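J.: no sequence for this one, just the structure:
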């Protein structure tokens, strides 16, 4: 991890694998994963599959974060908590308004737009490419214990002492003029 990596300052964690049929690690977000406010955008969360989580994993959390947003604090696009340990995949679109494609125990926290759903990429026009860190966190607890209206930052803070492993996929997006 480099100093330019928002996860570099967090405690070390075992690495495991996350893949997507929607976007490749190091690839560019497809138009459907952009915000509905961007031409062609559909606010469609990416398909994710993961494997090789550390022994002792009791649940997962998934986050999508843009550290390059011009906010001083980045922008959280999606946060899902309490995904049961036996679940190792989320279908494309699982982050819709209802979360109906999420496992029963899992729930979405409000993103930085304060919507409990996935909100797509929307870098400001002319701002250059933004990185989107799609992270699956393997946790040592079955429930992380944050309220459903918590922020993704509170989720991250609460998870810090419970992370056994971290799987990271990074995609980029840029909005043309």
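T.: Nice, I can see it. Since this is a predicted model, take the numbers as computed values, not measurements.
J.: contacts, neighbours, all on C-alpha from now
T.: Noted.
J.: quick one, strands of this structure?
T.: Per DSSP state E, the chain carries strands over the ranges 14-15, 17-19, 48-51, 59-66, 75-84, 89-90, 107-108, 130-139, 163-173.
J.: now for the ones you listed, which one comes closest to residue 36?
T.: Distance to residue 36, taken as Cα to Cα, is lowest for strand 75-84 among the strands of the chain, at 12.9 Å.
J.: what helices or strands is that closest one leaning on?
T.: Strand 75-84 sits against strand 59-66, strand 107-108, helix 152-159, with contacts defined as 3 or more Cα pairs under 8 Å, 6 or more residues apart in numbering; DSSP states H and E.
J.: here comes the other one, which I'd like you to weigh against the first:
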């Protein structure tokens, strides 16, 4: 009985704390579009790919009350690694921000983690030849400023972002070569 009650309490607490994709919190871009092929500008330069390695512009609106900062990620869940591929991870973007210009330099206090290519900042798409991969560009409205630095892993930062996300919005683009 105690275990069942504890499990139910945990599920209720998790449901209450889970982020909600608010209908009014939206992510847009003039460079990428839902379900559409990424442009060469967003393709990696290296690993057999020829591209501009340029982060897309992103704009968001309708952030929920209580937003203290934002996080932006670009993630390929289709990478043949067993854990996907992080193309971009930035957090502690100020709460008054409404977007990022294409290939924008980050404001003071914003933390950009190393991508899975091993460099800080954005790393473009480069799936294995003949494969179509999805690239999920997500903005999270966070109820806090994360007390993390650029030495943490993308997995740990992802855990903290998801644990503190009060809303999120995603554009999923694709790329194949």
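T.: Thanks, I have the structure now. What you see is a predicted model, and the numbers here were worked out from it, not measured in a lab.
J.: a markdown table please, covering the helices and strands packed on strand 75-84 of structure 1 and showing mean neighbour count.
T.: Below are those laid out as a markdown table (neighbours: other Cα atoms under 10 Å):
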| stretch | mean neighbour count |
| --- | --- |
| strand 59-66 | 25 |
| strand 107-108 | 25 |
| helix 152-159 | 17 |
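J.: want to throw these into CSV with distance to residue 45 of structure 1?
T.: Formatted as CSV, the entries for these read as follows, by distance: least, Cα to Cα, whole Å:
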stretch, distance to residue 45 of structure 1
strand 59-66, 9
strand 107-108, 12
helix 152-159, 16
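J.: which one in structure 2 is aligned with residue 153 of structure 1?
T.: Per TM-score structural alignment, the equivalent position to residue 153 of structure 1 in structure 2 is residue 155.
J.: same question, residue 25 of structure 1
T.: In structure 2, the residue matched to residue 25 of structure 1 (TM-score structural alignment) is residue 34.
J.: wait, its match sits on residue 173?
T.: Yes. At 5.3 Å, residue 34 of structure 2 and residue 173 qualify as touching, with contact defined as Cα atoms under 8 Å.
J.: who has more neighbours out of these two?
T.: Between residue 34 of structure 2 and residue 173, counted using other Cα atoms under 10 Å, the more crowded position is residue 173 (19 against 16).
J.: got the contact list for the more buried one?
T.: Going by Cα atoms under 8 Å, 6 or more residues apart in numbering, residue 173 of structure 2 touches 32-38, 134-137.
J.: trace it over to structure 1, please.
T.: Per TM-score structural alignment, residue 173 of structure 2 is aligned with residue 171.
J.: residue 129 of structure 2 now?
T.: Counting by TM-score structural alignment, residue 129 of structure 2 corresponds to residue 125 in structure 1.
J.: same thing with residue 12 of structure 2?
T.: Aligned counterpart of residue 12 of structure 2 in structure 1: none (TM-score structural alignment).
J.: and the helix or strand hosting residue 12 of structure 2, what does it pack against?
T.: Assigned by DSSP states H and E, residue 12 of structure 2 falls within helix 2-17. The helices and strands touching helix 2-17 of structure 2, judged by 3+ Cα pairs under 8 Å, 6+ apart, number zero.
J.: and the angle from it to strand 165-176?
T.: 80 degrees (axes from the mean of the first three to the mean of the last three Cα atoms, to 10 degrees).
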